[in-house]
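K.L.:
coords please:
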Amino acid sequence: MTLFEQILAARGLSDASVRQAFLSPDYAATKYDPFLLSEMDKAVERLVLARQKQEKIVIYGDYDIDGLSATALLLDAFHSFGFQRLDAFIPNRFVEGYGMTIGAVNKVRDMGAQLIVTVDCGSLCHTEIAYAADLGIDTVVTDHHNIAPTRPPAIATVNPKYADHEYPFRDLCGAGVAFKLVQALQTRLDGLPDGYEKWLLDLVALGTVCDIVTLADENRANVYWGLEVLKKQRRTGLKALMAVSGIEPEIVNARHLGFGLGPRMNAAGRLDTAQHSLDMLTATDGIEALAASEKLEAFNVERRSIQDEIFKQACEQADGMADDRVLVVASEGWNHGVIGIVASKLVETYKKPVFIIGIRGDTATGSARSFGNFSAADAVRAADDIILRGGGHGAAAGVTLETAQIPAFRRRVNEFYDSLNLTDQVRFLQPSADVEVKDFAEITEELVEQISRMEPFGNGNPEPILKIAHAVVAGVRRMGANGQHVKIALRDASEKTLQVLAFNAPESFFREPGDEIAAWFQPNINEWNGVRTVEGRLLHVELR
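P.N.:
Here you go, the predicted structure:
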C-alpha cells in the first residue's frame, strides 16, 4: 500500500466507490431537494408574491464572511430573478451587534422595506421580527444558527437545525442555506435557468470555508466546485481581492479563502463596518472593485498592528498568571473586534483556555477560546450571577460584565475548571498524524500532488499530517527579522534528509544539531527561482 493509500485508509476511504466520490465530488448527487427543508415552501410563496408586486426587499445580513457572502449571493440571484427593488443592510458590530435589533429594524423601515429576508441570522430574533410585523414588514428567515423551542413569528424560518424536516444534510452554513433558497426559487421564477446557479458557488465556498462548517457531503461538493468558479474569475470584486492578496486564481484553494480572502474581508467589520466588504463583493466596475479591495487590505494591515499590540500587552499579563488554569486578561481600550483572534493566539502560546476582555468604562466585553473538555460556554454559565450576559459553545464564547466584576469572574472560571478534575488537556492541542513514515524517500512531489486531490481541506477534512518517530536534526537555521522562524534539516535512518519549516515557531522547535526527535509535518512544494523541492510544514516536535 502506497503512502497516499495509507492516508486515504486512515480517513476511512479504502472502498473504491467511496474514495471516488470523495476525490471527485458530484454536485448533482448532493443537490438535494431544497423543499425538504421545513418552511421552504412558505419562503418561496412569499418571495414569489414579492416578485409579482415588486415589493421593496431588504436582505438583512451579518457582518461575518458567511453573512456577507450570503447577502451578496441573494442580491445576485434576486436580480437574475427580476426583483427590481432590492437593498441590503449589514449591521455594525459596534452599533447593532450580532443579529437583528429594534434599532436596526427601524433603519430597515426607513429604507422602505416591505419584506426582510435574513441570512445567517434571525432564528432567535422573536421580539425584533414581531416588531417588524407591527410596522407592516414581513420577514423570511434563512439561518443555520441555534434555534429556540418555538420559531420566531416570521412568514417562514428556513434553518436546517430544526428537526421537522427530511433534508439529508444539516451542517449548511448561512450562505449554503441562502443557496438552497435560490435553488427553490428556480422552480417558480424565470431568470436563472437550471445549472446557472452554479456560478454562485464561489460565494457559497467562501461562506462555507470561513464559517468552518464540516467539509463533507453537500458542503464538500459546493466548495470543490466553488473553487473551480473562483478560478474562472467571473466576479469582479473577488478577482480584485485575489490580486491584492497575491492569490493566483489558477491555484486558489480553501486555505486561500480561510487565510487570505477571509481575514481581509473580516478586517473591515472588526475595525469599521463590514459594508466595505459587501461593496467589494458586489462591485461590477474593475476600478471600484480594486479600490474596495485595497481598502480591505489597509484595514487588514491595521488589524494586524492592533492585534500584535494587544497580544503583547496580554502576554505581559498572562506571564504573571502561571498558576491560573484559565487565563483571564483584561485592559481598557482593547478592540472588541480583534480580541477573539488574540484569544486564539494566547491559547496557542500558553496552552490554556483564555478569556480576553476589553474594558469600556463601567462595562467590559470579552471573547473566550478553549479546547478539550473545558467548555467556554459552560464556564460562562458558571458565572451567570456575576455577568450581564454571555454564551457560545465549547470552543468559543462571549461575555459582557461589569468592569468591577472581572476579578470575581477570573476566580469563578478557575474554580469551575478545578471542579471538572481535568487531566492532560494539552494533548488536545497536539497534532494527530494520519500515518507514520519510516523514511523520507516516500515524501515525493508525486505524494504532494496526490494529497492535493483531497482538497478542499478544512473542518472535517483537515490537511493530512505525517509523523516520523525518529529523526536526527542535521541542521538548524533561524530566519526572519527577529529569528522567529526556523528551518530544520531532518535526517532519517537511511541518511535521507527533509527540510521542514515553521513560521513564528515556539522555542521548543529550535533544536540543536544532533538532537533526536519525533516530528509532525505536512509535505508541500517549495518553488524558488524555478527549482521545485519537497519540504514540510513543521507542526510539532518532541525530543526522543
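K.L.:
C-alpha from now on. contacts and neighbour counts both.
P.N.:
Fine.
K.L.:
Distance check, Glu446 against Leu3.
P.N.:
Using C-alpha to C-alpha, to the nearest Å, we find Glu446 at a distance of 11 Å from Leu3.
K.L.:
How about the contacts made by Thr118?
P.N.:
Neighbour list for Thr118: 59-61, 139-143 [criterion: C-alpha atoms under 8 Å, 6 or more residues apart in numbering].
K.L.:
Point out the ones among those that are inside helices.
P.N.:
Within the contacts of Thr118, no residue falls in helices by DSSP state H.
K.L.:
so where do the helices sit in the stretch 151-300 of the chain?
P.N.:
Listed in chain order, the helices found in the stretch 151-300 of the chain under DSSP state H, counting those that start in this stretch are 174-185, 201-210, 217-231, 236-245, 254-256, 262-271, 275-282, 286-318.
K.L.:
Which among those is found nearest to Thr400?
P.N.:
Between Thr400 and the helices of the stretch 151-300 of the chain, the shortest separation by C-alpha to C-alpha is 17.6 Å, and it involves helix 262-271.
K.L.:
What are the contacting residues of the closest one?
P.N.:
Helix 262-271 is contacted by residues 63-65, 92-93, 206, 210, 274-277, 296-297, 299-300, 303, 335-338 when judged by C-alpha under 8 Å, 6+ apart.
K.L.:
Another for comparison:
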Amino acid sequence: MGDPVLQWQVYGDSEVPEAFVQAVKQQAPGIEGRYLPQLLWQRGIREVERLAGYLFAASYQPTSAIAFGKEMQWAVQRLVQAIERDETIAIWGDFDADGVTSTAVLWDGLGQFFPQHEKLFYYIPNRLTESHGLSKTGIDQLKHVHLIVTCDTGSTNLDEIQYAQSLGIDVIVTDHHTLPELRLPVIAIVNPRSLDQNHPFASLSGVAVAYKLVEALYEALPDVPEKPIEQLLDLVAIGLIADLVELKGDCRYLAQKGIEQLQKQSTKEATRPGITRLLELCKRSGDRPTDISFGLGPRINAVSRIQGDAHFCVELLTSQDVQRCRELAEQTELANTRRKALQKDVLQQAKAKLSQLDLSTTGVIVLWDEQWSAGVLGLVAGQIAQEYGKPTILLTIDGEFARGSARSTNQIDLYQLVKDQEHLLHRFGGHPFAAGLSLAIDNLELFAQAINQRLLQSSEPPIPTIQADLCVTVSELNLELYKEIRLIEPCGMGNPIPKLLIRNCWFQAGRNTKLQDFRGRKVEYIRTPFTIWDETVEKGFPGIWWGHYAYELPSGRCDAIVELENNVQQKRYEVRLIAVRACEQVNVAAQSQWLLDWRSDRTTEDALPPAHGNVLELKTAPANWIEFQTWFRRAIHQQRPLAIAYPPPTLMPAAEIWQTLVGIAKYLSRTGKTATRQQLYDRLHIGDVALKAGIQALEQFGFQVTYADQRFRMTLKDSDQSVNAAIEQFFTAVREEQFYRQYFAQVPFSTLQAVVAQWDIPTRN
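P.N.:
Prediction:
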C-alpha cells in the first residue's frame, strides 16, 4: 500500500513559432536552438522582448529598492537616525541557509555604517531549543540595543515585538513569509508579500529583501560605504537558491548576478575564504546553481540541524581570517556528514510507517516519532513529498509538544492548509511551499484527520505526477543539450531543472558505494553509479542514482527520467537518475507506419500506403540520430511518410576531405566568391557537426570565415601550420559521422521502426 505510484507526464511537443526560435538563436548565437526555444516556450517565456533580460542578467533592468514604497523609506530613515545618534543595532536572523545568509548580508552591509561588535550585533535562534522568529528569551539578551532589524523572520511575532517595545527597543522587520491581516506596530515592515503578485519583487526571499535594505541605505548615504555592494551578491545567491522561492523577476536577476560573484570564490579573486574552503570540500566551483542546492546550501543548513546553534555560520561566511574559516568550514562539513546519516535513517523509518497507510485515501501525509531528529525533518519531508506527490508533515515528540516541518508539492498552498487548523496548533509559520509548526501531542491524531479532510474538501485529491520537459535519446546527452539547458538557469521554484525522458533504455549498474567525508571516513549515505544505453549509442552514458542500491535498477528495458549535470571533479557530463519504470507497451504500428524503407529496390509509388499521398524522401544517410529524428518530425508535421531512400554513403578519407576543404577555402579567398552550406555538404560529403569542426580548424589555419545571407565567405589572412589539434578534432568529427552514415545504411528496418516508436512525436488526425 505504501509504494508511490507517480503519473508521468511529458510536455506536449507543441509547435514553437519559427520566429520565436530564430529570436532565441539571435539572443544566444552560440547555440543550435534544438532545445532552448521549446523549454522557454513551455515555461511561459514567449515574449521576444523578454528574452534578453531573462537569459542574461546584463540585459535585465533591475528594480530600485524604493519600489518597496513607504515601508522601505521608513526603514532607511530609522537606520540613518541610528547612525546619527550613534545607537546600537542588533540583527535578528534565522538558522536556515536563507536566514544565515540574510544575517551575513546585513552584518557585512550594515557593518559599513556601524562598527561590528561595538554598535552592531547579531542573534540567531537555536534550531533545537528555540523556534523560528523572535522570542522574549532572545530579546532579553538584547536589552542593551536601541533597534532590532529582523531578516527572514518576524512577520507574525506581534507579542514579541510588543515586548521589545516595552523595553524601549524599536523594530524593523525584513521578511518574506506570510503577513498577518493587520500591520504590525513596527517602525517598518519590508516584505514582498505586501506587493502585487506580478511585482518584480514578489518572490524575493529573506536574503534578497535584506540586500534591498542595504541597497537603499547605500543609495541614501553613498559616500560612507568602502566596499561595493556587489560583493554581497554571492551571499544573496546562496540564500535565494537554497530557499523555496520562485526565481523570477528581480529574484532571478539577483541569483544570476550572485552566481557570477560566487564563481570568484574559487579563483584568485576570492573575497570570502570560508566559501572558498566550502567549495573545495564539496568539490564544486560555484558556477552552477546546483553547486548551491547540492553543495553549499545543505552544508550551511546542516550546522543548525545537527548542533542547533548556527551563529558561527555568519562568521564562516564573512570573516577574512583564513585559518579560522578553514576550521569552521571543516566543522560544517562534519555536521553535513552527520546530517546525511540521520536523514537516511529518518527516511527509512518514515517509509516503514508509510507502508502501513492507505495512500489512495491520504491527501496529506502526517507522520511523527519521538526518536526522530528535528533537524532533518524538513529535508525528509521534502523527499517524501517529491517521491509520493503529496504534501508531507513530519514531527518529533518533545515533552508535551510535537514539532516539525511541512513541505508541499503539486502547487498546493500548504501554509493555508496548516493555518486552517490554527486552533489545534501551538505555533506555526512559513509560506505556501514550506512551513514549521508545533502542537500539543494530544492534538496529533485530530490534526492529521482535519488537515486531510480540509484538502479533500477544497479540491480533488492531487494526482502524484512527475513532469518531463523533453524526450531525448542517449545520443543527445551532449554538450549542445547542456549548453542550452544552462541558459535557463538558475533553476528553482517555477523554473525547475529540466527533466529528460529517455524511453526504451537499459542500465549497466556499477557497485553502489557509501560516501566518504573529507577525512576519508564512510558516510551512511549511498549512491549507485551506472551507464545508461539505448539504440542510438554504442557506448553507455555515465550517471548516478543517489540514495539507492544497485539492485534497485531494473534489469530489462525501461523508461527513465534524468537530469543532465556537469561533473567538474571528473571533467565529464553525467545524468542524475530521478525516476525509472518498466517500459510501457508501445503501439509500434501507429508511429512506424510513417516510415518507409526505400534503400533497396522499393522506389515505386505502389509501395506507398494509398491513404498517404506524396512522400518525403531522405536521400543522404544521416550523420547522427538527431538529424534522423529531425527528418522524421518534419514528415509527421507535413503528414507525409518518410522514405529512407539513401544509397550506401561515399566515404572519403578524413585527410582527403580536409585537403579538399582547404582547397575550397583558398579558391573562395582568391576569387572572392561564396558558398552555401548545402554546397559544402555536397562537395565534402560531411554533415553539420563535421563542417562546424572544419570551419574552426580553418580559422586556426589562418582563414577568416564569415557567414551572412546563408553563404560562407572565406579570406586567407595569415597562414599558421600549427593547428594539428583542431585538424584532429575535424578528423574525429568526420569519422564519427561516417560511422553513423554506414550504420544507417545497414541497420535493419525493424530497428529503425522500434526506435521511432519510442519518440514522443504527436501525430495529427
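K.L.:
Now the TM-score, please.
P.N.:
Overlay of the two chains. TM-score (TM-score structural alignment, normalised by the length of the first structure): 0.87; 530 aligned residues with a C-alpha RMSD of 3.2 Å.
K.L.:
before we move on, back to that, now tabulate the helices of the stretch 151-300 of the first structure in JSON lines and tack on distance to Val119 of the first structure and mean neighbour count.
P.N.:
Output for the helices of the stretch 151-300 of the first structure, formatted as JSON lines (distance: least, C-alpha to C-alpha, whole Å; neighbours: other C-alpha atoms under 10 Å):
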{"stretch": "helix 174-185", "distance to Val119 of the first structure": "6", "mean neighbour count": "25"}
{"stretch": "helix 201-210", "distance to Val119 of the first structure": "11", "mean neighbour count": "28"}
{"stretch": "helix 217-231", "distance to Val119 of the first structure": "17", "mean neighbour count": "24"}
{"stretch": "helix 236-245", "distance to Val119 of the first structure": "20", "mean neighbour count": "22"}
{"stretch": "helix 254-256", "distance to Val119 of the first structure": "22", "mean neighbour count": "19"}
{"stretch": "helix 262-271", "distance to Val119 of the first structure": "17", "mean neighbour count": "24"}
{"stretch": "helix 275-282", "distance to Val119 of the first structure": "13", "mean neighbour count": "23"}
{"stretch": "helix 286-318", "distance to Val119 of the first structure": "22", "mean neighbour count": "18"}
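K.L.:
Export the ones you listed as a markdown table, with columns for distance to Ala70 of the first structure.
P.N.:
Formatted as a markdown table, those follow (distance: least, C-alpha to C-alpha, whole Å):
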| stretch | distance to Ala70 of the first structure |
| --- | --- |
| helix 174-185 | 4 |
| helix 201-210 | 7 |
| helix 217-231 | 14 |
| helix 236-245 | 14 |
| helix 254-256 | 18 |
| helix 262-271 | 14 |
| helix 275-282 | 10 |
| helix 286-318 | 19 |
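K.L.:
Counterpart of Gln678 of the second structure over in the first structure?
P.N.:
Pairing criterion TM-score structural alignment: no partner of Gln678 of the second structure within the first structure is identified.
K.L.:
does Gln678 of the second structure count as helix, strand or coil?
P.N.:
On the three-state scheme (DSSP: H, G, I helix; E, B strand; the rest coil), Gln678 of the second structure is labelled helix.
K.L.:
where's it relative to Ala654 of the second structure, distance?
P.N.:
When C-alpha to C-alpha is applied, the distance between Gln678 of the second structure and Ala654 of the second structure equals 19 Å.
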